[in-house]
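**Q** Let's see this in three dimensions:
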Amino acid sequence: MERVETIAETQKKYQLKTRKNWLTPKRAPYLFIGPAVILMLIFTVYPVISSFVLSFQEVRGVEKTFVGVANYTRLIHDPVFYKSLLNTFQILIIQVPLMISLALVIAVALHSTLVKAKAFFRVAIFMPAITALVAASIVFMILLDEHFGLVNYFLSFIGVDNIAWLTSPFWAKVSVILVMTWRWTGYNVVIILAGLQNIPSDLYEAASIDGASKMRQFFMITIPLLKPVFIFTIVMSTIGTLQLFDEPFILTAGGPNNATMTITLYLYETGFKYFEFGYASAIAYVLVLITAVISWIQMKLVGDDSK
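**A** Okay, here's the model as predicted:
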């Protein structure tokens, strides 16, 4: 009887010791990242999987019916989808190069010794990126009003007739591009400026001694060494433009005649205006595929040639 009690006591002591030492150095990291992983699974992984399954279903009220690839087949024959895709790429092709080029010029100017009060200009240029987009869009709607807007008012002084900024298909696209450029140029300026500050000044000094002009230094030193920064800004700007929603939604609501209807705006209207959630999910995954392919192509075109 005494031997059995001794074994039981030993087991109890061992269990208590094990419970006290369960938080080992190997387990501690999992304890800290556990809540973040759980939240990511709930709010990111699960919605992604659920929406992918939903793209193969038709939703009517609370009833879901499996329809296979019918949503994707419908997408192939949808003229509005092709129109929104064309609009998105038209804005992308014009706006991203324009914005990156403008950001590069401003960043180089701020990095030079010619500009004073650099801190003020950096803050002022970055301010649009943190400005509430709804408020900014309302301001632009007032500025670009065809009959009472300040832009047409000032253009009248140089003999330009009123421009239908928000009601003409062509000028509506121009308006969206202008608002996007105004909003995101400062963001890219900060990134490019950080890249400029990481370029060693010794390279410019050595080039000056060798007789290289400022322009030659810019194209032979600055541009090549900013290549990783350009990759980041171009890829991120492309992804942002492919997901363009706020500006056309607030300024033009996709009009006139779907002239500013983007893929994301069409996805939103399909899901939350017409409640075709299965079809909207199919649009979303086609957009994901397009974004991934374009990003991969950009990485290959402007990536590191030495690899």
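**Q** can we go C-alpha only for contacts and neighbour counts from here?
**A** Fine.
**Q** Could you pull out the strands in this structure for me?
**A** Along the chain, counting by DSSP state E, strands occupy 57-60, 63-66.
**Q** can you tell me which of those strands comes nearest to residue 139?
**A** Proximity to residue 139 (Cα to Cα) singles out strand 57-60 among the strands of the chain, at 38.8 Å.
**Q** Against which helices or strands is that closest one packed?
**A** If you count contacts as 3 or more Cα pairs under 8 Å, 6 or more residues apart in numbering; DSSP states H and E, strand 57-60 packs onto strand 63-66, helix 277-302.
**Q** For it, buried residues please.
**A** 57-59 (16 or more other Cα atoms under 10 Å).
**Q** ok, those residues vs residue 67, which is closest?
**A** For the buried residues of strand 57-60, the nearest to residue 67 is residue 57 (5.2 Å; Cα to Cα).
**Q** Contact partners for that closest one?
**A** 64-68, 71, 278 (Cα atoms under 8 Å, 6 or more residues apart in numbering).
**Q** I would like a ChimeraX command selecting only the buried ones among those, please.
**A** Filtering those down to the buried ones (16+ other Cα under 10 Å) takes a single ChimeraX command:
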select :71,278
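**Q** Packing partners of the helix ranked longest in the chain?
**A** Criterion DSSP state H: the longest helix present in the chain is helix 79-111. Using 3+ Cα pairs under 8 Å, 6+ apart, the elements in contact with helix 79-111 are helix 118-130, helix 169-197, helix 227-242, helix 263-272.
**Q** I figured residue 207 was touching residue 217, is that so?
**A** Yes: in this structure, residue 207 is within contact of residue 217 by Cα atoms under 8 Å, at 6.8 Å.
**Q** Need the residues touching each of the two.
**A** The contact lists of residue 207 and residue 217 share no entry, where a contact means Cα under 8 Å, 6+ apart.
**Q** Next, count neighbours for residue 266.
**A** 24 (other Cα atoms under 10 Å).
**Q** circling back to that earlier point, among the contacts of residue 57, which one lies nearest to residue 25?
**A** Nearest member of the contacts of residue 57 to residue 25, counting by Cα to Cα, is residue 278, at 46.3 Å.
**Q** residue contacts, the closest one?
**A** Residues near residue 278 by Cα under 8 Å, 6+ apart: 54-59, 71.
**Q** Which two among these are spaced furthest apart?
**A** Across the contacts of residue 278 (Cα to Cα), the longest gap, 11.3 Å, separates 59 and 71.
**Q** Could you also give me the structure for this next sequence, so I can compare it with the first?
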Amino acid sequence: MTNLRAKRAFSINSWGFVLPALLLVAAFILYPVVKSLWFSFHSGQGAMMKFVGLGNFLRLTYDPVFHKALSNTLIFLIVQVPIMILLALVLASALNMPGLRARGFWRTAIFLPCVTSLVAYSVLFKSMFSYDGVVNHLLVGMGVMDEPIAWLTDPFWAKVVIIVAITWRWTGYNMIFYLAALQNIDKSIYEAARIDGISPTKQFFSITIPMLKPVILFTTVTSTIGTLQLFDEPMNITLGGPADSTLTLSMYIYNLSFKFMPNFGYATTVSYFIVFMVAILAVIQFWLARERNV
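**A** From the prediction side, this is the model:
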């Protein structure tokens, strides 16, 4: 009987320690999620919101601006994420070489963009890639082209600027994960490969990448989530232009919420579409990276 009371008291005390954290999670995470899901079945804002059922989800099928934002976001995802992942792998392998000089400097320099202000570096890129910016001056001065490129006013080049900006900022972030994982790989594996006459390129694709598979999966999933939520760079560099060529889903949610006849219900529906995409793409990535039994 005494042991039963002691266990019950211990259980109550344990829940007492956990309860404040659970209340905070319920108040600031669970309740907003449930409330936003309820909003997705409504249209309008504030006291003017009305229940429309699945009307917002049906609207997604014929909304041209949503389709444009979705296609732009997928272009950034398909083009930028593989480039960034591969570049981060190459840089991590190079920085892990034992004979590299000033290794600490190079690691810090490559990682430094990750800790810079999003707004500050976006404004810097906007200035660099303006029509009379430093990039055009350098390209024209070196004879690469005869006249400046309209980086920020041409739909194609505006996308290129956004991709370059994202890659510059986040490659070092992924590189740190790969570098930490590389340092945990047994060096004898590479020594045996060198003795067998395997070239460094083949070592990279046959040893390094397979050994980093779990980390690559993690960075791919997180990069996918980040790209689907892309907002700061197109907002500060191009404002979604020209002609919505860099408009992303997150920017469209912002416009629906605070500009152009605000509609919180429809904005929430677009938000849940991003959640759905993240879930589907994450499942696909985990399925592709699964261990296959031969």
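**Q** Any idea what the TM-score is?
**A** The TM-score (TM-score structural alignment, normalised by the length of the second structure) is 0.93; 288 aligned residues with a Cα RMSD of 1.9 Å.
**Q** ok so, going back, how about the helices and strands packed on helix 79-111 of the first structure in TSV, adding distance to residue 43 of the first structure?
**A** Formatted as TSV, these follow (distance: least, Cα to Cα, whole Å):
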stretch	distance to residue 43 of the first structure
helix 118-130	25
helix 169-197	28
helix 227-242	21
helix 263-272	19
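**Q** So for residue 85 of the first structure, which of those sits nearest?
**A** helix 263-272 (5.8 Å).
**Q** The closest one vs the second structure, mean deviation?
**A** Its aligned residues in the second structure lie a mean 0.9 Å from helix 263-272 of the first structure after superposition (mean Cα distance after the TM-score superposition for the first structure).
**Q** Relative to the second structure, which residues correspond to that helix?
**A** On the second structure, the counterpart of helix 263-272 of the first structure by TM-score structural alignment is residues 249-258.
**Q** and stretch 129-140 of the first structure, which stretch of the second structure?
**A** Alignment of stretch 129-140 of the first structure against the second structure: residues 114-125, by TM-score structural alignment.
**Q** Tell me the buried residues in that stretch?
**A** Within stretch 114-125 of the second structure, the residues that count as buried by 16+ other Cα under 10 Å are 121-122, 125.
**Q** Inside helices: which ones of the residues you listed?
**A** 121-122, 125.
**Q** ok, these vs residue 175 of the second structure, which is closest?
**A** residue 121 (19.5 Å).
**Q** Relative to residue 133 of the second structure, how far out is the closest one?
**A** Residue 121 of the second structure is 15 Å from residue 133 of the second structure, where distance means Cα to Cα, to the nearest Å.
**Q** Next one: the counterpart of residue 32 of the first structure in the second structure relative to residue 5 of the second structure, how far apart?
**A** Using TM-score structural alignment, the partner of residue 32 of the first structure in the second structure is residue 17. The gap separating residue 17 of the second structure from residue 5 of the second structure is 19 Å, by Cα to Cα.
**Q** just residue 238 of the second structure next, same as before
**A** 66 Å.
**Q** Pick out whichever of the two has more residues nearby.
**A** Each of residue 238 of the second structure and residue 5 had its neighbours counted (other Cα under 10 Å), and the higher figure belongs to residue 238 (23 against 10).
**Q** contacting residues around the more buried one?
**A** 126, 152, 158, 246.
**Q** Tell me the counterpart of it in the first structure.
**A** So, by TM-score structural alignment, residue 238 of the second structure is matched to residue 252.
**Q** Equivalent analysis for residue 164 of the second structure, please.
**A** Aligned by TM-score structural alignment, residue 164 of the second structure pairs with residue 178 of the first structure.
**Q** which residues sit in contact with residue 217 of the second structure?
**A** 285-286, 289.
**Q** picking up where we left off before, biggest separation within the contacts of residue 57 of the first structure, which pair?
**A** 64 and 71 (13.3 Å).
**Q** Residue 182 of the second structure -> the first structure?
**A** So residue 182 of the second structure corresponds to residue 196, using TM-score structural alignment.
**Q** What count of nearby residues applies to that match?
**A** Around residue 196 of the first structure there are 21 residues (other Cα under 10 Å).
**Q** Isn't it up against residue 227?
**A** No: using Cα under 8 Å, residue 196 of the first structure is not in contact with residue 227, being 10.9 Å away.
**Q** that older thread, just the buried residues out of the contacts of residue 217 of the second structure, in PyMOL syntax.
**A** To isolate the buried ones among the contacts of residue 217 of the second structure in PyMOL, judged by 16+ other Cα under 10 Å, type:
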select buried, resi 285
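**Q** how close does residue 182 of the first structure get to residue 223 of the first structure?
**A** Applying Cα to Cα to residue 182 of the first structure and residue 223 of the first structure gives a distance of 24 Å.
**Q** To which residue of the second structure is residue 152 of the first structure aligned?
**A** Correspondence of residue 152 of the first structure to the second structure, assessed by TM-score structural alignment: residue 136.
**Q** which one in the second structure is aligned with residue 285 of the first structure?
**A** Matched to the second structure by TM-score structural alignment, residue 285 of the first structure sits across from residue 272.
**Q** who's in contact with that match?
**A** Contacts of residue 272 of the second structure (Cα under 8 Å, 6+ apart): residue 37.
**Q** re earlier: any buried residues in the match of helix 263-272 of the first structure, and which?
**A** Neighbour counts over stretch 249-258 of the second structure (16+ other Cα under 10 Å) mark 249-254, 256-257 as buried.
**Q** likewise stretch 64-80 of the second structure?
**A** Across stretch 64-80 of the second structure, burial judged by 16+ other Cα under 10 Å covers 66, 68-77, 80.
**Q** Residue 98 of the first structure: neighbour count?
**A** 15.
**Q** actually residue 84 of the second structure, sorry about that
**A** 24.
**Q** quick one: it and residue 164 touch, right?
**A** No: contact criterion Cα under 8 Å: residue 84 of the second structure and residue 164 do not qualify, at 9.7 Å.
**Q** In the first structure, which residue is most central in space?
**A** residue 240 (2.8 Å; Cα atoms, centre = their mean).
**Q** and the corresponding residue of the second structure for it, how far is that from residue 275 of the second structure?
**A** Superposed on the second structure with TM-score structural alignment, residue 240 of the first structure falls opposite residue 226. Residue 226 of the second structure is 12 Å from residue 275 of the second structure, where distance means Cα to Cα.
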